[in-house]
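Q: coords please:
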Amino acid sequence: MQGFVTGTPNLLLRAEATLVLVGAVAAYASLGSSWTLFALLILIPDVSILGFLAGPRVGAVTYNAAHWHGIPLSILGYGFSGHSPIMLDVGLIWIAHISFDRMIGAGLKYPDGFRFSHLGVYGAKKLANSRSSVGNPCLRQ
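A: Predicted coordinates for the structure are as follows:
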């Protein structure tokens, strides 16, 4: 596994994700859009986790494609251009999803497996408590 962000930079990235989440939800609310639509779409990006059934490399690619801000920002731009108001909703919901994941420490994945991301090993404290982290830099906190 490659390295991951630790310490203050990790905290700053997670705080930034929290602010983006709040901004996306506030922007969505200001549009007066349907909260039912929000509830229906908020977890759709997590369907990308199914890529891990084909192996960790494929899983990392599918997950990262669905959890990279580039796609929803492009959709949001298209919506802002006036071509499709529903795209504003979709883009904001998608950005809220990604930001929530990053806020809780679930970052972009490495091909080593679902738990390994740029923000660290997801659930590492629980894993470190169950077995020794000595000799495994991925498990050190």
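Q: all contacts plus neighbour counts: C-alpha atoms, from now on.
A: Noted.
Q: which residue ranges form the strands in the chain?
A: 116-117, 120-121 (DSSP state E).
Q: Residue 51: which of those is closest?
A: Relative to residue 51, the nearest member of the strands of the chain by CA to CA is strand 116-117, separated by 14.9 Å.
Q: by contact count, what packs against that closest one?
A: If you count contacts as 3 or more CA pairs under 8 Å, 6 or more residues apart in numbering; DSSP states H and E, strand 116-117 packs onto no helix or strand.
Q: quick one: that strand to chain centroid distance?
A: A distance of 11 Å separates the centroid of the chain from that of strand 116-117, by CA atoms, centre = their mean, to the nearest Å.
Q: re the thing from before, with mean neighbour count and distance to residue 12 as added columns, please give the strands of the chain in JSON lines.
A: Listed next are the strands of the chain as JSON lines, based on neighbours: other CA atoms under 10 Å; distance: least, CA to CA, whole Å:
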{"stretch": "strand 116-117", "mean neighbour count": "24", "distance to residue 12": "16"}
{"stretch": "strand 120-121", "mean neighbour count": "22", "distance to residue 12": "14"}
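Q: Proceed likewise with the subsequent sequence, for comparison:
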Amino acid sequence: MNTRTYLRVEGAAVFLAALAGYLLVLDGPLWVLAVLALAPDLSMVGYLVGPEVGALTYNAVHVYVWPLALLAGFLLTGVEPLAWGGTVWAGHIGADRAFGYGLKEESGFRETHLGGL
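A: Predicted structure coming up:
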């Protein structure tokens, strides 16, 4: 397997673990899953300004640090919506990576750290 394939398989594993965790462990509401699953892609609005801003806004919300911060917040406070948000957000990133949508390059939306789309 090449590096890109490893990263895509890893993304699929994150997605499946997040989905299972949300549905089976957290037992979160399905409507929250549906809304939060699409929310990170609102960051693509930055592409209306240009490819540099678009890459910045997209990449800012498509890294695992923010969902992990929400999950850490849940562990510290016990506030369950933090766990829902962190889990679904991580799952979204994992699904994107599984389908080959990596972090964006400033040269354009179709150029990612996983290769071209």
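Q: right, and the strands of structure 1 - which one's nearest residue 82 of structure 1?
A: strand 116-117 (35.8 Å).
Q: Where does the closest one end up in structure 2?
A: The aligned range for strand 116-117 of structure 1 in structure 2 is 111-112, by TM-score structural alignment.
Q: export the strands of structure 1 to TSV and tack on distance to residue 76 of structure 1?
A: Compiled in TSV, those are given as follows (distance: least, CA to CA, whole Å):
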stretch	distance to residue 76 of structure 1
strand 116-117	26
strand 120-121	29
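Q: what about these, which gets the closest to residue 104 of structure 1?
A: strand 120-121 (11.2 Å).
Q: what's the mean distance for that closest one versus structure 2?
A: Once fitted to structure 2, strand 120-121 of structure 1 is off its aligned match by 0.8 Å on average (mean CA distance after the TM-score superposition for structure 1).
Q: Spatially central residue (nearest the centroid) of structure 2, please.
A: The residue lying closest to the centre of structure 2 (CA atoms, centre = their mean) is residue 93, at 2.1 Å.
Q: Excluding chain neighbours, what is closest to that one?
A: Distances taken as CA to CA, 6 or more residues apart in numbering put residue 62 closest to residue 93 of structure 2, at 5.8 Å, once the chain neighbours are dropped.
Q: ok, now residue 72 of structure 1?
A: residue 91 (4.6 Å).
Q: Equivalent analysis for residue 10 of structure 1, please.
A: That would be residue 119: by CA to CA, 6+ apart, it lies 6.4 Å from residue 10 of structure 1.
Q: and the one you found, how many neighbours?
A: 23 (other CA atoms under 10 Å).
Q: my guess is it contacts residue 12, does it?
A: No - using CA atoms under 8 Å, residue 119 of structure 1 is not in contact with residue 12; the gap is 11.0 Å.
Q: which residue in structure 2 lines up with residue 99 of structure 1?
A: Residue 99 of structure 1 maps onto residue 94 in structure 2, by TM-score structural alignment.
Q: Contacts only, for that match.
A: 10, 11, 12, 13, 14, 15 (CA atoms under 8 Å, 6 or more residues apart in numbering).
Q: ok, residue 80 of structure 2 to residue 26 of structure 2 distance?
A: 8 Å (CA to CA, to the nearest Å).
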